[in-house]
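Chemist: Pasting a predicted model and its sequence here:
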Amino acid sequence: MLNLRETIDRQVSLALRDLLSAEEAPLACCSLSRPGFLDYTLSLPMKLARTRHRAPVAIAQDLQPAVAVIACAGLAEAVAPGYINIRLSDSFVADQLSSMLGTEPVVLLQKEANGQKIEVEFVSANPTGPLHVGNGRGAALGSVLATLLETQGYRVDREYYVNDYGSKMKLFTESIAHYVFPMLGLEHPMPDEGYHGAYVPDLAQAIYDRKGSELLSLLEEQRLAVIGEDGKELVLASIRQALEEMGVSFDTWFSERYLIENGWNDRVLQQFRDRGVVYEKDDAVWLRSTDFGDDKDRVLVRRDGEPTYTLTDAAYHFNKFQRGYVKSIDVFGADHIGHIVPMQALMKSLGLPDDFLEVIIYQIVHFLRGGQHVVLSKQTGEIIELADLVREVGKDQARVFFLLSSADSELEFDLEVAKEKSFDNPAYYLKYTYARLCSVERQARGTGAVVPSTASPADVSRLKTPEDRELLKCLLKAQDEVDDAARTRQPHRILYLASELAKSVNAFYQKEKVIQEDTGLAQARMLLVLVSQRLLQAYAHVLGVTLPESM
């Protein structure tokens, strides 16, 4: 499917090549806007007026003949105060509809592979307990963003970083041990900052049931190691299950312990030394991160010889770079906003490309039930785990509601609305709309009406009503908008596009008759029905939701 703005940009630039100087030629690009139905407006004459010292409208009149003959133009006219309006030709539009009609939905928005690898890291919650509902927003954003980037021709790997090393894992292990040891006739104190969730005794019981006799035969250090490893694996299993139930999967579960035990911290520390960006003070090793835009220098190795999270973060992202990724996109919650500048400084201090790391921060989610804010705690009986949320409202509803606003805005998630079968529920609205389109197609086939496989200029010329044109506009602008959403890293816009298309479909259905005696108009409108079906399916593929053929 063509990005029409890019296509017209190329055609305009080629058509005006002999009319523009070398300095003026770049101005022809990105001069297009789309104000109307099948119209694009070229603002190039307004830009050229500054250097040519002529009235923009006069320049527009000079350029109009060359623009008028580009392949996609049915009409090009110079208008005051200095624009060239381009109306797409019926034949060009028919070609686009035919292409969409002949393309499988799963690849309808897909561009050719470009050979570049991108890694999207998201969720990455510590494996010290089940996923909280707040993790759901990062899961939805990261999952949809990864699929959205695949439409741009990238090879995208989805990665979960398992923080299975360090002080938090030690506290987690000792917290479980506090409950396991008495089952063995032993004692182990609960650490002051230990984990007190109700799931901890459950983990202890599961570990005892699996490894009780083995644990008795081990020394305490070995016993703790087994408890910690088993506890981590049990938690990771619950995390995987919760994410799978939400339709979220990962290509890689990358272990922090693997990173450290395989020498990546040492390797990166030597890289820093070779680049002359570290120094020693107070028996610790420091990075001169202020030389790279940070607000303060950062400790890499503490005086006790233990690496800091800063060093491990540097090692992890250097490892990503060594794995051949041209870009790492990290999707973090709002509590990580202070990490952006230090992380960018780390990348620069390693000598990585300036655009290697992107960080997307998403704001918090407020949960409502029947319009009232709810406190998520086990004491009140309300859900707190992501798995509970998904089981209550459903996979598709969870994914859609976590995408209701841009990542940089706080989000309200109404649990009751998410379960409603009403048009107030955007997930239901998409499903209902798709089922309606399928019903129209079944009815057409059942009555022997023409169900076209291609579009003709005559078909396009028959689509004249505001509802016809609004729906056609939604279809033709899809690739432009999807490309913009990918470029700006805004996966929620795919939900907006799908919802906008659904709204146009239903307005069209309410106002216009598809199956009718005028066979030419019936065929033209069936084209809109069939292409809308495919495009809704394409959006649903990116969103990771399913659309039923009947409801």
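Modeler: Yes, it's here. Numbers count the residues shown, from 1 in each chain.
Chemist: When you work out contacts or count neighbours from here on, use the C-alpha atoms and nothing else.
Modeler: OK.
Chemist: Could you look up the SS state of residue 318?
Modeler: What DSSP: H, G, I helix; E, B strand; the rest coil gives for residue 318 is helix.
Chemist: For residue 396, see how far away it is.
Modeler: Here residue 318 is placed at a distance of 36 Å from residue 396 (Cα to Cα, to the nearest Å).
Chemist: Same check on residue 247?
Modeler: According to Cα to Cα, residue 247 and residue 396 sit 8 Å apart.
Chemist: do residue 473 as well
Modeler: On the measure of Cα to Cα, residue 473 and residue 396 end up 27 Å apart.
Chemist: and these two? which has more neighbours close in?
Modeler: residue 396 (22 against 17; other Cα atoms under 10 Å).
Chemist: The more buried one contacts residue 428, correct?
Modeler: No. Applying Cα atoms under 8 Å as the test, residue 396 and residue 428 come out as separate, 9.1 Å apart.
Chemist: What are the boundaries of the helices in the stretch 251-400 of the chain?
Modeler: Taking DSSP state H, counting those that start in this stretch as the criterion, the stretch 251-400 of the chain carries its helices at 256-261, 264-274, 309-322, 340-349, 386-393, 395-401.
Chemist: And here is the other one:
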Amino acid sequence: MKKPLEDVLRDACERAIKGGELVTTTLPPLFLSVPKEAEHGDLATNVALMLARGEGKSPRAVAETIVRHIQDPGKILAEVTIAGPGFINFRFAPSYWWGCLRECDRAGDAYGRSTVGQGTRVQIEFVSANPTGPLHVGHARGAVTGDALARLLAATGHEVEREYYVNDAGNQMEMLGASTFARYAELCGREVVFPEDGYHGDYIRDLAVTIRKQEGDRWVEADPATARAHMRDQAGAVLLDAIREDVAMLNIGFDAYVSERKLRADGVVDATLAALTERGVVYEADGARWFRSTEFGDDKDRPLVKSGGEFTYFAADIAYHRDKLARGFHRMIDVWGADHHGHVPRMRAALTALGLDASRLEVVLVQVVSLTRAGVPVRMGKRSGSFVTLREVVEEVGADATRFFLLMRKSDAQLEFDLDLARQRTAENPVFYVQYGHARVASIFRQATALGLDRAGISRADTSRLDDTDELALIRSLAQFPETVEHAALEREPHRVVFYLMELAGDFHRYYNRNRILGEDR
């Protein structure tokens, strides 16, 4: 919707410059926005206000100069006015909107798709929860955000790969093994002291029951370290399969699952540590090996190898990101919980220290979700066992509602998920409101077919008869979809599509309620 007008506006400014009426030689970005009030037109720009100081004129005088030079060879404009201190307001001609409607019909299911990202390989890593328990609704927000971004980027021509980084090494996995073994030993009649920091959820007992049913009591007499490692591997595999099933409930899939343990076994972490050491940014202190991250703006140096010889999570994560860049991705987008915000600068520091382009890493932070039912907060906590799982939420409100609600706020803003509202079949429920609009449209098409109107007939319709205010407003909303998709993709803000759908549904419901749609006179 904005592109044709951007061309007209840029041409007018360049004509004014060429004619000596504007002294600037470099135009600022030509921002066009939808005015809050419909009477101010369809689009407006503040370019005159941005140029005024350099021109030594009032913004209004600059606006008048620009407007004088506007040429409209495509006859897309009905009116151009100057408002306030120097805003230029544009109103499109009805014929422009009719052309937009014809383009929407011509494109069909491809409407909104573009090639703006063609030739760009993007890897999106999201969810990446430790396989130590079921996913909860907080994980679900990261899952939905990452998947929505992947779909938007694909729709705008990017080559996209979705990846899940499996943190299957380290203390959390060892605690999973210890917790599962403790429950297993209890089932075998042994008295045990449950790990103080262990996982207490009922799912741990379920895992132990399954292992005992399959393998009997033999592990209770085995070497404890060997038994715990076996329980860790068995429980981790079962939980990772459950995670795959959980995200599939939300119509989410991954192109690859990358194992942290395999990266370590394959020497990828060792090679990365060697590369950092060769660059002189690693030193030893207190029996550990440290990354000189303060040399790259961090507030303190970070450990890479513990005094006991184990790699830290940070060391493995550096290796993983180095591996991603080696695979040829132009951009790598990580979707992380907001509590990982401090990890962002140190990861960029590590990539810079390796001589890599840290600007190719983008991190989308996802804030917490407050789950409520009947107005009462529902607590979540994986270790306590009192959390509500992603699966429970999807089974209660459905996959569509879950995805929609989790995208109703910008990802870095906290979000309240009202389970009661998500189940309501009223206009107060935004999911129902949008879906009801779709149902009404589907009903119209069914009735049109019954009247003998096929798609080809609709395509040949006289769009000039769509001159009612409500009709033009609805076409205007439809025309905004391609730019909404593009901006949501490029700005990494999938919530923009949700906002758009709610506004589009509102415009359609108003039109539907005020107008007769099917009839011989239309």
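Modeler: Arrived safely, thanks for sending. Please read these numbers as outputs of a predicted model, since none were measured by experiment.
Chemist: quick one on the thing from earlier: can you say which of the helices of the stretch 251-400 of structure 1 is packed in most?
Modeler: Greatest average neighbour count among the helices of the stretch 251-400 of structure 1 goes to helix 395-401 (a mean of 24), per mean count of other Cα atoms under 10 Å.
Chemist: okay, which residue is most central for structure 2?
Modeler: For structure 2, the residue nearest the mean C-alpha position is residue 145 (3.3 Å; Cα atoms, centre = their mean).
Chemist: Identify the residues contacting that residue.
Modeler: Residue 145 of structure 2 makes contacts with 335, 406, 407, 411, 494, as judged by Cα atoms under 8 Å, 6 or more residues apart in numbering.
Chemist: Most neighbours out of those, which is it?
Modeler: residue 494 (28 neighbours).
Chemist: What lines up with that one in structure 1?
Modeler: In structure 1, residue 494 of structure 2 lines up with residue 491, judged by TM-score structural alignment.
Chemist: what's the distance between the residue nearest to that match when sequence neighbours are not counted and residue 426 of structure 1?
Modeler: The spatially closest residue to residue 491 of structure 1, leaving aside those adjacent along the chain, is residue 145, at 5.2 Å (Cα to Cα, 6 or more residues apart in numbering). Applying Cα to Cα, the value for residue 145 of structure 1 to residue 426 of structure 1 is 19 Å.
Chemist: likewise residue 209 of structure 1?
Modeler: 45 Å.
Chemist: same check, this time on residue 62 of structure 1
Modeler: Separation of residue 62 of structure 1 from residue 426 of structure 1 (Cα to Cα) stands at 48 Å.
Chemist: Any chance of TSV for the contacts of residue 145 of structure 2, columns distance to residue 226 of structure 2 and secondary structure?
Modeler: Formatted as TSV, these follow (distance: Cα to Cα, whole Å; DSSP: H, G, I helix; E, B strand; the rest coil):
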residue	distance to residue 226 of structure 2	secondary structure
335	35	strand
406	42	helix
407	44	coil
411	42	coil
494	46	coil
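Chemist: So residue 417 of structure 2 lies in a helix, does it not?
Modeler: No. Under three-state DSSP, residue 417 of structure 2 sits outside any helix and is assigned strand.
Chemist: Just tell me what it corresponds to in structure 1.
Modeler: Under the alignment (TM-score structural alignment), residue 417 of structure 2 pairs with residue 413 in structure 1.
Chemist: correct me, but its match touches residue 368?
Modeler: Yes. Counting by Cα under 8 Å, residue 368 is a contact partner of residue 413 of structure 1 at 5.9 Å.
Chemist: who has more neighbours, these two?
Modeler: residue 413 (21 against 17).
Chemist: Tally up the residues packed near the closest residue to that one other than its chain neighbours, please.
Modeler: Spatial nearest neighbour of residue 413 of structure 1, chain neighbours left out: residue 367 (4.8 Å); criterion: Cα to Cα, 6+ apart. Residues within reach of residue 367 of structure 1, counting by other Cα under 10 Å, total 19.
Chemist: Check residue 153 of structure 2 too.
Modeler: 28.
Chemist: That one belongs to a helix, doesn't it?
Modeler: Yes. Residue 153 of structure 2 forms part of a helix when assessed by three-state DSSP.
Chemist: Next up, the contacts around the alignment partner in structure 1 of it.
Modeler: Correspondence of residue 153 of structure 2 to structure 1, assessed by TM-score structural alignment: residue 149. Residue 149 of structure 1 makes contact with 156, 486, according to Cα under 8 Å, 6+ apart.
Chemist: So residue 149 of structure 1 versus residue 536 of structure 1, what's the distance?
Modeler: With Cα to Cα as the criterion, residue 149 of structure 1 and residue 536 of structure 1 are 18 Å apart.
Chemist: circling back to that earlier point, same drill for residue 145 and residue 426 of structure 1, tell me which one is more crowded.
Modeler: A count of neighbours by other Cα under 10 Å puts residue 145 above the other of residue 145 of structure 1 and residue 426, at 26 against 23.
Chemist: residue in structure 1 matching residue 441 of structure 2?
Modeler: Applying TM-score structural alignment, one finds that residue 441 of structure 2 aligns to residue 437 in structure 1.
Chemist: how big's the offset between the helix or strand where that match lies and structure 2?
Modeler: Taking DSSP states H and E as the definition, residue 437 of structure 1 sits inside helix 426-446. Mean deviation of helix 426-446 of structure 1 relative to structure 2 after superposition (mean Cα distance after the TM-score superposition for structure 1): 1.5 Å.
Chemist: That helix packs against which elements?
Modeler: If you count contacts as 3 or more Cα pairs under 8 Å, 6 or more residues apart in numbering; DSSP states H and E, helix 426-446 of structure 1 packs onto helix 395-401, helix 492-511, helix 519-543.
Chemist: mean shift between the helix or strand hosting residue 142 of structure 1 and structure 2?
Modeler: Taking DSSP H and E as the definition, residue 142 of structure 1 sits inside helix 135-150. Once fitted to structure 2, helix 135-150 of structure 1 is off its aligned match by 1.7 Å on average (mean Cα distance after the TM-score superposition for structure 1).
Chemist: how far out from the middle of the chain is that helix?
Modeler: 4 Å (Cα atoms, centre = their mean, to the nearest Å).
Chemist: what element comes up after it heading to the C-terminus?
Modeler: strand 155-162.
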